[in-house]
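S.K.: next comes the sequence, and after it the predicted model I'd like to discuss.
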Amino acid sequence: MNDPIASNNDILVVDDDSGLLQLMSMRLKALGYASRLVESGEEALREIRRKQPILVISDLKMDGMDGIQLLEHIQRDWPGTPVIMLTAHGSISEAVVATQKGAFAFLTKPVDREELRTTIEKALVGHSANESAANVFQSIVTRSAKLYQLLEQAKMVAQSDVNVLIQGESGTGKEVLAQAIHDASPRRDKPFIPINCGAIPDELMESELFGHKKGSFTGAVRDHVGLFETADGGTVFLDEIGDMPMHLQVKLLRVLQERKIKPIGSTTYIDVDIRILSATHKDLLNMIEEQTFREDLYYRLNVVNLVLPPLRERREDIPLLLSHFLERVAQRYGQSCKRIAPDALDALISYSWPGNIRELINLSEKCHALNAGAVISRQLIEQALPRFQREQNQEMTLSEAKRIFEKEYVEKLLSMTNGNIPEAARMADRNRSDFYKIVKKHSIDPELYKVGQ
């Protein structure tokens, strides 16, 4: 007997019939699996919270929480855990409903040993693939419910081989998502080739994509392998697909239909096995109406559509992302990571971020380069974001201007002195007690400015 997949983990069995639980335990043990046995849906949830199993096998009909309700809880809180339903012959229609709601499969009682084995193995193979995909997508920094939902879709799409069109504003991370889809797919060990259709001159694009033969045009002094052939077995990411010239759109459509390419100057076709992921910030439907983008190509590319939200629609991610980028910059230069003052963070959260994540990365680079202290102030943020001041529409009173100046002045002194209040007070020509009152008035935490804290 082969070792079962992930045999070091256990299967949770849920049934209010203690006799059936013991029978399932013996069957699973004979198949090489460990098991935990519970007699209700409520008890099952407590067990999953204590230790997540690799698989749940649950009776459909139970007193209290039934199998469908248990399934809904598992899908909501542990979406990667497969669930197999057990049902009597009289409840098969309800078991079908359970599979439509997300159960992996259902088995009828009495459970056939061989059917149990094969169903578990299939469920765990799918679970292993889902876990691999989950690890890839978990590296994308977010706490946004909107983005979580999109990443769940991307995770499912990664396991198939369909073409995907990723849409979103410039700087939202379309290539990052495309790379994640490739890394979580069965093609992960083959090349991922990103191609920016807007960055390659029209006259060179055909040669870059399809390759050319020596002597096929002036300057073709040797054979050139195109990017489609280079990506054979892997994934091609066509960024800014809306910038592709019409005559090349026709050739791309042929690649998608026939899975063949013909280099410039060649008389023979070359078979290629590639998956196409594409992206754009343009309105392709509008381009179709204007006859600048082929409708047939659009539907070939847009089998699945994923739309990345702009940063202003996921503001809860701004502190998380900025911290991540600042830490990355600090590691690159071998320096300590800078922290951001609370009012500076408030400013960032209120900002509209027209450049999205790309603009936030640029800001983290600027702040690290321009700030000698340990804390990034609001003043520095405003200097680093030229558009920020234009978004501040309200006129400032003199008292407000004085308050802001005083606060920024104190923050600068604390930054210069690494949070040393007596030293900062001396530089401000104030006694320690008065200076501390000013610090407290502006809700400034001196600890934030101490290097190494």
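M.R.: That came through fine. Numbers count the residues shown, from 1 in each chain.
S.K.: every contact and neighbour count from this point should use C-alpha atoms.
M.R.: Fine.
S.K.: from residue 80, how far off is residue 156?
M.R.: Distance of residue 156 to residue 80, given as CA to CA, to the nearest Å: 11 Å.
S.K.: try residue 217
M.R.: Relative to residue 80, residue 217 is positioned 54 Å away (CA to CA).
S.K.: same deal with residue 309?
M.R.: Separation of residue 309 from residue 80 (CA to CA) stands at 24 Å.
S.K.: please enumerate the helices of the stretch 351-453 of the chain.
M.R.: Chain-ordered helices for the stretch 351-453 of the chain, with DSSP state H, counting those that start in this stretch as the definition, fall at 356-370, 378-384, 386-391, 398-416, 421-427, 432-441.
S.K.: all the strands of the stretch 101-250 of the chain, residue numbers only.
M.R.: Shown for the stretch 101-250 of the chain, the strands assigned by DSSP state E, counting those that start in this stretch span residues 105-108, 164-167, 192-196, 211-212, 224-225, 235-239.
S.K.: a markdown table for those strands, including mean neighbour count and distance to residue 254?
M.R.: As requested, those are arranged in a markdown table below (neighbours: other CA atoms under 10 Å; distance: least, CA to CA, whole Å):
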| stretch | mean neighbour count | distance to residue 254 |
| --- | --- | --- |
| strand 105-108 | 20 | 39 |
| strand 164-167 | 24 | 17 |
| strand 192-196 | 19 | 18 |
| strand 211-212 | 23 | 15 |
| strand 224-225 | 16 | 18 |
| strand 235-239 | 25 | 15 |
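S.K.: I'd say residue 195 and residue 237 touch.
M.R.: Yes: with contact defined as CA atoms under 8 Å, residue 195 and residue 237 form a contacting pair (5.9 Å).
S.K.: please convert the helices of the stretch 351-453 of the chain to TSV, extending it with mean neighbour count and distance to residue 115.
M.R.: Conversion of the helices of the stretch 351-453 of the chain to TSV gives the following (neighbours: other CA under 10 Å; distance: least, CA to CA, whole Å):
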stretch	mean neighbour count	distance to residue 115
helix 356-370	17	49
helix 378-384	17	63
helix 386-391	12	63
helix 398-416	17	68
helix 421-427	17	73
helix 432-441	14	70
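S.K.: one more structure, for comparison:
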Amino acid sequence: METPRILIADDDKKTRDFVAAFLSYKGYQVFQAFDGQDALQKVELSDVQMVITDIMMPRVNGLEFIKQLKSIRPEIVTIAYSAFANHEMTANLLKAGAFFYLEKPFNLEELETHVKRGLEHQVLQSKSFRSKPCIKNRALLNNIIGESEKMLSLFELIEKVASSDSTVLIQGESGTGKELVARAIHDLSNRNSKNFVAVNCAAIPDELLESELFGHVKGSFTGAVATRIGRFEMADKGTLFLDEIGDMKANLQVKLLRVLQNRELEPVGATRSKKVDVRIIAATNQNLDQMVVSKQFREDLYYRLSVIPIVLPPLREREADIALLLNSFLEKFNRSKQRKVQGFDKQVMDILTNYEWPGNVRELENLVERLVIIKGSGTLTLSDLPEKYRGGKSSPVRTEQVTLPEDGFCLNSAVEEFENRLILQALEKSGGNKKEAAELLNLKRTTLIEKLKKKKLVYGEQFSP
């Protein structure tokens, strides 16, 4: 196995030599640079897998160095350190692409732990970076984690789509990262200096959504004590992301269609229209094709929205990405929760890789957060996993055998009754906590609340079919 190559960048020779001596002793091949500019030149000459850099350096500081490095060699993993950090600096470093941040003085054993994890991360992604040079803007796609063929194809599509102003419809199961894709399209577009405005159409009551989108004038309805601009105007010259578009009511679908056709809107209570220049990106976890057939969604609006359709793959079709996601979220929550969990043992990694993840990336991220908080330190083993994950593949919901009566029965009513019972069982198990109940059902909290409103279900009351 080839010896990993690491570059140390620090204008303080004493610190640089100290770190280099320790890593050399641990068996790594180490190079040194005296500042960011020198480090960039050394990266071009040496095929390094990792750079460990100080932040406060002359000529090119650590933050700027990481930004430039990610633009030319995004596959190189970076670890940053400084004695003068604050929350804002740390956030900027991680946003720029740093794998981890350490405060000086740091423990050498802790450094070695993050070096090992960083090199594991680098191995998982380096092959795909070398084989897919056509993806030019990986630094701006860092928030979307994945190296499988399906994800690499998605990255290429995002780059192609971003340069146009065409409307995009993102479809995929809940938890697949639809908003992340929408943000990436915005960040890569020529509108990236303007606002990216996100609206969850399912989370806003129907009677308020029109005002939220289009704004209103003072006195247009009870409670309209002042004129207010809507989300469309907030996103003028930028991008408006309409999440859960499938939940939008028919009357608002008509008004949205008009905005898409005429590029103008009419605030609630206004007598004049306003011109807007907004790129629309819509998303849904529902099957809009079927909704069009069943007349639940306007066909003309559907074709306006799906000029460029993007379908996100569920996590069960991205098995090659699961280890990468697990390690990435582990580092994230170790930082944010101030824990020191070192990793997953092989048995746990095998189980989680083979699990079907009905809640997709959101479920995986929530699980890692829970494990990191509870474990605190050490290696995650089988006993740390919740019971539902220990069997590998996710188990389907077990239902009682139903015999069809001779005279038949109403399927819709039976499905409705079954769904109601599951929702109430989830609320019972969570003690009425809607967030936890939604997680048990692999739903968004807002989606569960909307279902409770529509079904008029109340936790604590006996349900009768």
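M.R.: Done, it's in. Predicted, not measured: the structure shown is a model, and the values here were computed from it.
S.K.: quick check: which element contains residue 57 of structure 1?
M.R.: Using DSSP states H and E, residue 57 of structure 1 sits in strand 55-59.
S.K.: now that strand: how far from the chain's centre is it?
M.R.: Centroid displacement of strand 55-59 of structure 1 relative to its chain, using CA atoms, centre = their mean, to the nearest Å, is 29 Å.
S.K.: ok, stretch 269-284 of structure 1 next?
M.R.: Mean-position distance between stretch 269-284 of structure 1 and its chain equals 21 Å (CA atoms, centre = their mean).
S.K.: what span of structure 2 is it aligned with?
M.R.: Residues 273-288 of structure 2 are matched to stretch 269-284 of structure 1 when aligned by TM-score structural alignment.
S.K.: just stretch 152-165 of structure 1 next, same as before
M.R.: By TM-score structural alignment, stretch 152-165 of structure 1 lines up with residues 156-169 in structure 2.
S.K.: contacts for the matching stretch, please.
M.R.: Contacts of stretch 156-169 of structure 2 with the rest of the structure, by CA atoms under 8 Å, 6 or more residues apart in numbering, involve 134-135, 137, 181, 184-186, 188-190, 279-284, 304-310.
S.K.: buried subset of those?
M.R.: Buried members of those, counted by 16 or more other CA atoms under 10 Å: 135, 137, 181, 184-186, 188-189, 279-284, 304-306, 309-310.
S.K.: tell me which of the residues you listed fall in helices.
M.R.: In helices, judged by DSSP state H, the following of those are found: 181, 184, 185, 186, 188, 304, 305.
S.K.: which other helices and strands does the longest helix belonging to structure 2 contact?
M.R.: As assigned by DSSP H, the longest helix anywhere in structure 2 is helix 108-131. Using 3 or more CA pairs under 8 Å, 6 or more residues apart in numbering; DSSP states H and E as the contact test, the elements touching helix 108-131 of structure 2 are strand 77-82, helix 319-336.
S.K.: in it, what counts as buried?
M.R.: Neighbour counts over helix 108-131 of structure 2 (16+ other CA under 10 Å) mark 111, 114-115, 117-119, 121-126, 128-129 as buried.
S.K.: now do that helix against strand 77-82, angle only.
M.R.: Angle of helix 108-131 of structure 2 versus strand 77-82, following axes from the mean of the first three to the mean of the last three CA atoms, to 10 degrees, is 140 degrees.
S.K.: what sits up against the match of stretch 269-284 of structure 1?
M.R.: 165-174, 178-179, 182, 232-233, 235-246, 263-267, 297, 302, 305.
S.K.: are any of the residues you listed buried, and which?
M.R.: The neighbour-count criterion (16+ other CA under 10 Å) marks 166-174, 178-179, 182, 232-233, 235-246, 263-267, 297, 302, 305 among these as buried.
S.K.: nearest to residue 58 of structure 1, of the helices of the stretch 351-453 of structure 1?
M.R.: Smallest distance to residue 58 of structure 1 across those (CA to CA): 43.7 Å, for helix 356-370.
S.K.: in structure 2, which residues correspond to the closest one?
M.R.: Here helix 356-370 of structure 1 aligns to structure 2 at residues 360-374, judged by TM-score structural alignment.
S.K.: my read is that residue 202 of structure 1 contacts residue 245, right?
M.R.: Yes: shown here, residue 202 of structure 1 and residue 245 form a contact pair, counting by CA under 8 Å, at 6.9 Å.
S.K.: just the buried residues of stretch 113-129 of structure 1, please?
M.R.: Within stretch 113-129 of structure 1, the residues that count as buried by 16+ other CA under 10 Å are 116, 120, 123, 124, 126, 127, 128, 129.
S.K.: next one: the match of stretch 152-165 of structure 1 to chain centre, how far?
M.R.: Worked out by CA atoms, centre = their mean, stretch 156-169 of structure 2 lies 18 Å from the chain centre.
S.K.: what do you get for stretch 173-188 of structure 1?
M.R.: Centre-to-centre, stretch 173-188 of structure 1 and its host chain are 9 Å apart (CA atoms, centre = their mean).
S.K.: not counting its neighbours along the chain, what's nearest the counterpart of residue 335 of structure 2 in structure 1?
M.R.: Structural correspondence for residue 335 of structure 2 with respect to structure 1 (TM-score structural alignment): residue 331. Leaving aside its chain neighbours, residue 331 of structure 1 sits nearest to residue 337 (7.8 Å; criterion: CA to CA, 6 or more residues apart in numbering).
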